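Asks: here are the coordinates; sequence isn't available:
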């Protein structure tokens, strides 16, 4: 087995890793946005219910 890895192979692995990291970042960002929206909705609902008391 050769230890010589071509530059194109390394470049492709770096590209694939970069795409994976980008997808993970986007997923995390979307998850945080969803959580923030849920928190805002909950706070708004709570305030609305509190005002009815």
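Replies: Nice, thanks for sending it over. Quantities reported herein were computed from a predicted structural model and do not represent experimental measurements.

Asks: From here on, just use CA atoms for contacts and neighbour counts.
Replies: Will do.

Asks: Taking the centroid of this structure, which residue is nearest it?
Replies: With distances taken as Cα atoms, centre = their mean, residue 28 lies nearest the centre of the chain, 2.0 Å away.

Asks: Check it against this one:
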């Protein structure tokens, strides 16, 4: 009985880790999108100046 509870705890921890990884990936993805948008905006601005 105690053994299966420990297994479930470990499974729960694994799920939490995956969840955190997913959140981090989403945040990094958002930064990537922001960088791309910023780069596009800057290059358009440069093109307008020239």
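Replies: All right, it came through fine. Values in this document were obtained by computation on a predicted structure and should not be read as measured data.

Asks: What's the TM-score once they're superposed?
Replies: Superposed pair, TM-score by TM-score structural alignment, normalised by the length of structure 2: 0.87. Supporting alignment: 47 aligned residues with a Cα RMSD of 1.3 Å.

Asks: one step back: and the residue nearest to the centre of structure 1, what's its match in structure 2?
Replies: Aligned by TM-score structural alignment, residue 28 of structure 1 pairs with residue 28 of structure 2.

Asks: burial measure for residue 44 of structure 1, as a count.
Replies: Using other Cα atoms under 10 Å, the number of residues around residue 44 of structure 1 comes to 12.

Asks: could you say which helix or strand contains it?
Replies: helix 7-52 (DSSP states H and E).

Asks: picking up where we left off before, against residue 22 of structure 2, how distant is the match of residue 28 of structure 1?
Replies: 10 Å (Cα to Cα, to the nearest Å).

Asks: and if you look at residue 16 of structure 2?
Replies: Remark: distance between residue 16 of structure 2 and residue 22 of structure 2 (Cα to Cα) = 10 Å.
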